[in-house]
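Participant: starting from these lines, generate the structure:
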Amino acid sequence: MTSKQWLEQTSSLLECTQKHELTAQLMETLQQQLGLSDCVLLVPSVDGRRLILSQFRSDNCLKVDPQAEWDVTDFSHPFAHVLQTGKPMVLDYFSLAYWREEVKFVQLVSGLPQEINLLMFPLIQDRHVSGLLIFAVSVADTKEMLQDQQWQHYCGVFMRHWQLLSTVASQSGQASFLADSLSQAKDEIRHQKSLKALSQVLVGEADKMYKLRGEILRVSGTDLSVMVQGATGTGKELVAKAIHDHSLRHDEPFVAINCAAIPENLLESELFGYEKGAFSGAHAKKRGLIAQADKGTLFLDEIGDMPLNLQSKLLRVLESGHFRALGASKEEHSNFRLVAATHVNLKQRVDDGEFRRDLYYRLCQFPIHVPALNERLDDLSLLVNHFINGFNRHHRREITGVRYETLLKLKRHSYPGNVRELRNIIEYACALTSHHGELEVSALPEFESAELIDIGCISSVEGDFGDIEDLRLAVAEFERQVIRDRLDKFKGDRAKAAMSLGMPKRTFSHKCLKLEINE
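Facilitator: Below you'll find the predicted structure:
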């Protein structure tokens, strides 16, 4: 082949953008232009300890096993010697008799006839052997082939382009890895910011609140229907609003309706809307809440109280997105995300035949449970301060906090109305507290005795501890009683009271301050 033809082949080689295309082009050119019957390309493994098959073209002079590999640390085959020396090696029919130790090599050359030599040619890049070409060459052509520099230069171009593609692939992989890592870091920062923002709305450090906030962020990134379950007053609407605010629909409407607060005969018209004259009193067209929630979120509170006939219509809207206003001749379409809430056992209502089973499963694609306040009483002080701060902002007051004794009494309440009840209690107490003052026990409303949790008054070591639910508060109350008893006994003399309890006066005074004992 002329120099011009090799130049054209080299140009075609450089047009390859993938390594498998490059090796295929190399093998095809060598076999056709050099008149070779068999041509095999071996490349080192990643760890450099093995030679693995990359490409081959065979007319059965070489018996190629596509799965064969050669250990280059084992010098029982000639490939290892070529890699070591970096020089071509030619084995004729008789020389092959000396290489009978390595089974896979023997199998490879078992079909070579006497007039064919085995030529092994190293591909060198940056003084390192980066590949090995194996040819089945006629004895007459072997010398001429070894002296031909043009195909060898062509192989050199192949190796440089191979290295370039390897470098590009490596850099691309590193760039992709860095991009993924950066994306993950940004996602984690956004996640932490969202968690922090949620903690300002859904206040609490209990494990159940951390879990709740995590579930909200997970489901916010989807369009799944969410069922928020929890007792009355736990903040189910806050959860629904948080799901909307952290979703891709946050710039669109959030439409809420309490299914239990609207009479059954009006609920359908509120949801679907109506045309003028659709029924008596329909003096003008009204757009329903489903239409208003288009591209946003529809929140159906207390969905367990929805009538059965309306449940089937809601299911159709959820499945198709289409609905028909009362009195309308044409259907409309609304693309909304549904969040429902209930304080009742909806599964039990399904079993009792009071709620459609198919609608239940459609609503519960992602169930969320909101814990009751008595499940996380350790959060009470955080909630109290949160509500005090909210009262201060709304009413432009500066109530500084809550006294320890007041907090102790608040923790003894059972809160059947949950967080909503606590908020009402705090706002009531704030209204009775002076500017720059602290919430006193006297500002709290009267609690019914049945609603109080008895933490127990420890009068002796032999007392009944069975009813204690908060050890820290019980111990604090015990200390308060002991210190007050000693102060009464010594008529307010703190030095004598401290001495009688075996503690320094400074420690005694510090405990009085901490426990808000002013005697």
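
Participant: contacts, neighbours, all on C-alpha from now
Facilitator: Fine.

Participant: what's the longest helix in the protein?
Facilitator: Of all the segments of type helix in the chain, defined by DSSP state H, the longest one is helix 149-199.

Participant: now that one, how far from the chain's geometric center?
Facilitator: The gap between where helix 149-199 is centred and where its chain is centred comes out at 23 Å by Cα atoms, centre = their mean, to the nearest Å.

Participant: what's the answer for stretch 472-480, then?
Facilitator: Taking Cα atoms, centre = their mean, one finds stretch 472-480 lying 43 Å from the centre of the chain it belongs to.

Participant: quick one: buried residues of it?
Facilitator: Using 16 or more other Cα atoms under 10 Å as the test for burial, stretch 472-480 gives Leu473, Ala474, Glu477, Phe478, Glu479, Arg480.

Participant: out of these, list just those in helices.
Facilitator: Residues from those lying in helices, with DSSP H as the criterion: Leu473, Ala474, Glu477, Phe478, Glu479, Arg480.

Participant: return the member of these nearest to Gln292.
Facilitator: Taking Cα to Cα as the measure, Leu473 is the one of these closest to Gln292, at 50.1 Å.

Participant: now the closest one: closest residue in space, sequence neighbours ignored.
Facilitator: What sits nearest to Leu473 in space, not counting adjacent residues and going by Cα to Cα, 6 or more residues apart in numbering, is Leu408, at 7.1 Å.

Participant: the one you found: which element?
Facilitator: For Leu408, the enclosing helix or strand under DSSP states H and E is helix 404-411.

Participant: same check on Ser54?
Facilitator: Here Ser54 is covered by strand 50-57, with elements defined by DSSP H and E.

Participant: give the buried residues for that strand.
Facilitator: Buried, per 16+ other Cα under 10 Å, within strand 50-57: Arg50, Leu51, Ile52, Leu53, Ser54, Gln55, Phe56, Arg57.

Participant: let's see this one next to it:
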Amino acid sequence: MSTAQWLQQTSTLLECKLVDDLIEQFLQTLEDELGLFDSLLLTPSVDGRYLQPVKPTSTGLLKVDGQVSWNVTDFQHPFAHVLQTAKPMVLDYYSLAYWHDNPQFAAFISGIEKDHSLFLYPLKQNGQLLGVLCFALDSSRSLLQRQDWQQYSEVFIRHWQWLTSVADQTGQACQLTDSIAEIRDEMTLQTNLTRLSSELVGESSEMDKLRKDILRGAGTVLSVLVQGETGTGKELVAKAVHDYSSRHKAPFIAINCAAIPENLLESELFGYEKGAFSGANSKKVGLIAQAAKGTLFLDEIGDMPLSLQSKLLRVLESGHFRAVGGSTELHSDFRLVAATHVNLKERVNAGEFRRDLYYRLNQFPVTVPVLKSRLSDLPQLIRHFIGRFNRHHQAQITGIRYEALSKLTTYHYPGNVRELRNVVEYACALTAHQGEIDVSDLPTFEEPSCESSSGSELEGHEYADIGDLKEAVAQFERNVIRTRINRFKGDRTKAAMSLGLPKRTFSHKCLKLEINE
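Facilitator: Below you'll find the model as predicted:
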């Protein structure tokens, strides 16, 4: 190869932007120009204790696999001698026999025959050893006297070091960028957790986990299923998922599936065309369409009729739906958040809820803890509700006495946080201006033993006479609701609160059970 050709190869070498491409170009040029049978580059490991091949495999005379490496302090192979002396080494077929005691090296040179030699050449720059070149070549050839390829190797070394330096700097910059992003994300998370703690009050571990789950769910595009007993604040959780999501500027549309009669729920969700049914005097846009770009919250999803569940599933899968009485397909891009106080898995097993819809809803489950599991949050919740009462009623209740707080901590709260809020608001209404809530201001609590004793009266022979379970359950609910309405002298709000039910759900049950008291 002439000087001009070497310069051309050098120019091509310097155009390489990646270390792997540079090494491949360098070795290929040497094999072509020097008539090598095979070539290989060995470089030190990160800790400097081993030499490892840059190319994982070789199809020539030098047999290499991806796992092979040589200890730099093991002088049973010639690489250690080259590293120690920093001088080239030429080993003919018979000289190589001396190194057969090293199994790895013996396998490495197993393809070399009598007319071949192994040439080892150290690559160094400013006293630093960067690697070892291994050439398998014809024994008659001598490379030590040629300066052209050695000068070419020096250019390779300098460019190699430069590319490695750039890669290291780029890696450090990427690490710094990632670290900054992690710090920013952590700051955002802590800010959002602090904001959320003013909406979902409590410092217990249960509430801390709930707030983190909300933010994780809000950051996804998955459907969220909020599960928890009545009165735990499932709608607050659903609203928080919306508020901290990328859809927070779009509408949040909520509907309670248990509070709307079955024959009206479909038209509420999907809308209807004028004349679709008796009383449809004008076109109505459904809640699914209203929730476009935002969030649709279906409360008490467990009470949705089976016939409507299949239609909801289709909307969730495709985004397409048809209004009642409509002839054209409509589309809505919304995020679904559903809530229920019942065990949907049990309803699925009982055939009362579609299994495919359950899995579609339960993509990101969030469980809201009951109040009795986090009674340590009671003082903070009570202060929150007192402040809320003061703002809404322009009152100045200053707090709660220790005896009253102590009494509140002994109650089991079947209605959860909603019941506690009603209790506090009731007590605030009876508390003097600028006074503190006292024990005398608290309502009379129903003892748990009353529930258990009434339940024990139903055990035994009465169960043996049941012939229609569905009717028996309905009759039981009817008796309980009538008893509560009578106890509170017709005040359905207090009756609903005592049973831990939302007023809308309570009214719907009264309508369904034909209770007119």
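
Participant: average gap between the strand holding Ser54 of the first structure and the second structure?
Facilitator: Its matched residues in the second structure lie on average 4.5 Å from strand 50-57 of the first structure after superposition (mean Cα distance after the TM-score superposition for the first structure).

Participant: just checking, what packs against that strand?
Facilitator: In terms of contact count using 3 or more Cα pairs under 8 Å, 6 or more residues apart in numbering; DSSP states H and E, strand 50-57 of the first structure is assigned the packing partners helix 19-34, strand 38-44, strand 69-71.

Participant: any idea which of the ones you listed gets closest to Val137 of the first structure?
Facilitator: Closest approach to Val137 of the first structure among those is made by strand 38-44 (8.0 Å; Cα to Cα).

Participant: what's the angle between that closest one and helix 19-34?
Facilitator: Using axes from the mean of the first three to the mean of the last three Cα atoms, to 10 degrees, the interaxial angle of strand 38-44 of the first structure with respect to helix 19-34 works out to 140 degrees.

Participant: can you check what angle separates strand 38-44 of the first structure from strand 50-57?
Facilitator: Computed by the same axes, to 10 degrees, the angle separating strand 38-44 of the first structure from strand 50-57 equals 150 degrees.

Participant: how far off centre is strand 38-44 of the first structure?
Facilitator: Averaging C-alpha coordinates over strand 38-44 of the first structure and over its chain gives two centres that are 46 Å apart (Cα atoms, centre = their mean).

Participant: so how far does it sit from its counterpart in the second structure?
Facilitator: If you overlay the two and look at strand 38-44 of the first structure, the average distance to its match in the second structure is 2.5 Å (mean Cα distance after the TM-score superposition for the first structure).

Participant: check which helices and strands that strand sits against.
Facilitator: helix 19-34, strand 50-57, strand 128-138.

Participant: go with 10 Å
Facilitator: Contact analysis of strand 38-44 of the first structure by 3 or more Cα pairs under 10 Å, 6 or more residues apart in numbering; DSSP states H and E lists helix 19-34, strand 50-57, strand 69-71, strand 116-125, strand 128-138 as its packing neighbours.

Participant: got the angle for the last one vs helix 149-199?
Facilitator: Pointing back at strand 128-138 of the first structure there. Going by the same axes, to 10 degrees, strand 128-138 of the first structure makes 140 degrees with helix 149-199.

Participant: and strand 128-138 of the first structure, which residues are buried?
Facilitator: The neighbour-count criterion (16+ other Cα under 10 Å) identifies Val129, Ser130, Gly131, Leu132, Leu133, Ile134, Phe135, Ala136, Val137, Ser138 as the buried residues of strand 128-138 of the first structure.

Participant: have a look at how far, on average, that strand is from the second structure.
Facilitator: Mean for strand 128-138 of the first structure is 2.5 Å (mean Cα distance after the TM-score superposition for the first structure).

Participant: one step back: what's in contact with the strand holding Ser54 of the first structure?
Facilitator: Applying Cα atoms under 10 Å, 6 or more residues apart in numbering, the set of residues contacting strand 50-57 of the first structure from outside is 20, 23-24, 26-28, 31, 36-45, 62, 64-74, 79-80, 83, 131-135.

Participant: what do you get if the cut-off is 8 Å, keeping everything else the same?
Facilitator: Contacts to strand 50-57 of the first structure, defined as Cα atoms under 8 Å, 6 or more residues apart in numbering, come from residues 23-24, 27, 31, 37-45, 64, 66-73.

Participant: likewise for stretch 284-304 of the second structure?
Facilitator: By Cα under 8 Å, 6+ apart, stretch 284-304 of the second structure touches 235, 238, 242, 247-258, 262, 267-274, 323, 331-342, 344, 353.

Participant: of the residues you listed, select the buried ones using a ChimeraX command.
Facilitator: Here is the ChimeraX command that selects the buried residues among those (16+ other Cα under 10 Å):
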select :235,238,242,247,248,250,251,252,253,254,255,256,257,258,267,268,269,270,271,272,273,323,332,333,334,335,336,337,338,339,340,341,342,344,353
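
Participant: can you map out the helices along the stretch 201-350 of the second structure?
Facilitator: According to DSSP state H, counting those that start in this stretch, the stretch 201-350 of the second structure carries its helices in the segments 205-218, 234-243, 262-270, 287-290, 306-318, 344-349.

Participant: residue in the second structure matching the residue nearest to Leu473 of the first structure?
Facilitator: Leu408 of the first structure maps onto Ser406 in the second structure when the alignment is built from TM-score structural alignment.

Participant: turn the helices of the stretch 201-350 of the second structure into a markdown table, including distance to Ser198 of the second structure.
Facilitator: Below are the helices of the stretch 201-350 of the second structure laid out as a markdown table (distance: least, Cα to Cα, whole Å):
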| stretch | distance to Ser198 of the second structure |
| --- | --- |
| helix 205-218 | 11 |
| helix 234-243 | 11 |
| helix 262-270 | 32 |
| helix 287-290 | 29 |
| helix 306-318 | 32 |
| helix 344-349 | 30 |
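
Participant: between those, which one is nearest to Thr367 of the second structure?
Facilitator: The stretch from these with the least distance to Thr367 of the second structure (Cα to Cα) is helix 205-218; that distance is 7.3 Å.
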